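Colleague: any chance you can model this:
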Amino acid sequence: MAVMGERVFEDRRDAGRVLAGFLEHYRDRPDVVVLGLPRGGVPVAYEIAVALGAPLDVFVVRKLGVPGHEELAMGAIAGGGVVVLNEDIVRGAGVWPDTLREVTADERKELVRRERAYREGRPPPDLMGRTVVVVDDGLATGATMRAAVAALRRHEPAGIVVAVPTASEQAVRELSALADQVVCASTPPLFTAVGFSYRDFEQTTDEEVRDLLRAAAARRVRA
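Modeller: As a prediction, this is how the structure comes out:
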């Protein structure tokens, strides 16, 4: 489900609260787990997890940026050795195979670093048979989310729900063919960048990610 038209959110937390309204039918279901893609997807995912009464965790995915134009995704990697490439961008940017291997190796190191930094010794959740709501702050090319869905399939969940506040129509179409459901609150007709859907789009820090994961865990213990 994607809502046609443009909407501007105050910040990621506001976007998460809005998006949670489209996911009400998952509230208080014991099989549901919410996963945020660090870093920007975690504040959005936190609000969704709170609204649904579901546990929150992270799923680390790294974009493979074109050298010199790092914001342009030529692909993405996720845990378990999953690599998703946008072949059109790789060819169009003239990226050599050696360069692609170097970028992938560098991003894999960062993926491992973030896994350790965010989990703080906690094991990843068991996703087999669960309904996974995987969240980011928006989709431009959708490469990172495609890698996430491909990697999550290896865990044999009952279903994968992609939830994002904003996305291009093309990204929604492509993800709809891969995920069991795509929920998007805003699809601007002339999508140029995720940040244009937010009034405050400051970069999320590692410490903020850790704080939100701790806060979500504390809420679950109290509940």
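Colleague: switch to C-alpha atoms for all contacts and neighbour counts from now on
Modeller: OK.
Colleague: helices or strands up against the lengthiest strand in the chain?
Modeller: For the chain, the longest strand by residue count, based on DSSP state E, is strand 69-78. Contact here means 3 or more Cα pairs under 8 Å, 6 or more residues apart in numbering; DSSP states H and E; on that basis strand 69-78 packs against strand 61-66, strand 82-85, helix 87-92, helix 97-119, helix 143-153.
Colleague: for comparison, sequence B:
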Amino acid sequence: MATAFHEFRDRRAAGRALALALTAYGGQADVRVLALPRGGVPVAFEVARALHAPLDVFVVRKLGVPGHEEYAMGAIASGEVQVLDEEVVRRLGISEAAIDRVVNAERAELERREQRYRCARPAPEVRGCRVLLVDDGLATGATMRAAVRALRLLDPARIVVCSPVASVQAAALLREEADEVVCLGTPAHFRAVGAWYVDFSQTTDEEVMELLGRRP
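Modeller: Okay, here's the model as predicted:
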């Protein structure tokens, strides 16, 4: 059911609010917080700090429709995971060759971000752990869906999708994929993630690196 909802001041404020809904995971040795960069990192930083849990990133890239890149037709994630919205692909008549071009371009960016954000650090060990997978908002859910599927390959004990705000449709979709979905609001008229933030300025690579350097 959609709920009444109000704006967050910024991503850090949203993270502090989200952490209050995750207190049951605080101080637990098997809990890991993974952020979807870039926008999910400031949110996840506040969650990890409040819960005294390790913080890292889980890199995922949206696959935008050619010529309308803001509209997702799917996503890719670490581990060669690819999720396509077959209905969108079919309705828009997107060819396999066009999909391949988008995937190749986003794969290169995914690898660049992994190398930059990790700075030679190994990927986090999540086998047998409870993982809080955090983003700043869920519009279609495609990117988070790819992240959940990729994370399953690493054999965590539990995957909890965490977001300050989500569309009703995305929240429902992800409840089918994750073990749990924690979302502070599912506005009936969602519009876009940025509509629910007073300050939704782009998170930069430099901010991601700075927050990861201060990880709890």
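Colleague: need the TM-score from the superposition.
Modeller: The TM-score (TM-score structural alignment, normalised by the length of structure 2) is 0.98; 216 aligned residues with a Cα RMSD of 1.0 Å.
Colleague: picking up where we left off before, check which residues of the longest strand of structure 1 are buried.
Modeller: Leu72, Ala73, Met74, Gly75, Ala76, Ile77, Ala78 (16 or more other Cα atoms under 10 Å).
Colleague: which ones are touching the closest residue to the second one other than its chain neighbours?
Modeller: So that's Ala73 of structure 1. Closest residue to Ala73 of structure 1 apart from its sequence neighbours, by Cα to Cα, 6 or more residues apart in numbering: Gly65 at 4.6 Å. Contact analysis of Gly65 of structure 1 by Cα atoms under 8 Å, 6 or more residues apart in numbering lists Glu71, Leu72, Ala73, Met74, Gly75, Val103.
Colleague: what's the match for Gly65 of structure 1 in structure 2?
Modeller: Per TM-score structural alignment, the equivalent position to Gly65 of structure 1 in structure 2 is Gly64.
Colleague: could you check the distance from that match over to Val102 of structure 2?
Modeller: Distance, Gly64 of structure 2 to Val102 of structure 2, using Cα to Cα, to the nearest Å: 7 Å.
Colleague: and Asp155 of structure 2, by the same measure?
Modeller: Counting by Cα to Cα, the gap from Asp155 of structure 2 to Val102 of structure 2 is 29 Å.
Colleague: what does Ala35 of structure 2 give?
Modeller: Relative to Val102 of structure 2, and taking Cα to Cα, Ala35 of structure 2 is found at 23 Å.
Colleague: so between those two, which is more surrounded?
Modeller: Ala35 (27 against 16; other Cα atoms under 10 Å).
Colleague: my read: the more buried one touches Val57, true?
Modeller: Yes: assessed by Cα atoms under 8 Å, Ala35 of structure 2 is found in contact with Val57 at 4.6 Å.
Colleague: shared neighbours, these two?
Modeller: With Cα under 8 Å, 6+ apart as the test, Ala35 of structure 2 and Val57 both reach Val41.
Colleague: Val162 of structure 1: what's it in contact with?
Modeller: Val133, Val134, Val135, Leu175, Ala179, Gln181, Val182, Val183.
Colleague: what comes up buried for stretch 152-161 of structure 1?
Modeller: Across stretch 152-161 of structure 1, burial judged by 16+ other Cα under 10 Å covers Leu152, Arg153, Pro157, Gly159, Ile160, Val161.
Colleague: now, which of those residues sits nearest Val3 of structure 1?
Modeller: Distances from Val3 of structure 1 to the buried residues of stretch 152-161 of structure 1, taken as Cα to Cα, are shortest for Val161 (15.6 Å).
Colleague: mind listing what that closest one touches?
Modeller: Contacts of Val161 of structure 1 by Cα under 8 Å, 6+ apart are Thr131, Val132, Val133, Val134, Ala179, Asp180, Gln181, Val182, Val183.
Colleague: which of those residues does structure 2 keep?
Modeller: Counting by both residues aligned by TM-score structural alignment, their matches' Cα atoms under 8 Å, the members of the contacts of Val161 of structure 1 that carry over to structure 2 are Thr131, Val132, Val133, Val134, Ala179, Asp180, Gln181, Val182, Val183.
Colleague: of these - the most surrounded one?
Modeller: Within the kept ones among the contacts of Val161 of structure 1, neighbour counts (other Cα under 10 Å) peak at Val134, which reaches 27 neighbours.
Colleague: what's around the residue lying closest to Gly26 of structure 2 once chain neighbours are set aside, how many residues?
Modeller: Leaving aside its chain neighbours, Gly26 of structure 2 sits nearest to Leu51 (4.0 Å; criterion: Cα to Cα, 6+ apart). Neighbours of Leu51 of structure 2 under the rule other Cα under 10 Å: 22.
Colleague: how far away is the residue sitting furthest away from the middle of structure 2 from Met73 of structure 2?
Modeller: Relative to the C-alpha centroid of structure 2, counting by Cα atoms, centre = their mean, Gly93 is the outermost residue, at 27.5 Å. Gly93 of structure 2 is 11 Å from Met73 of structure 2, where distance means Cα to Cα.
Colleague: what's the answer for Val60 of structure 2, then?
Modeller: Per Cα to Cα, Val60 of structure 2 is found 14 Å from Met73 of structure 2.
Colleague: fine by me, thanks again.
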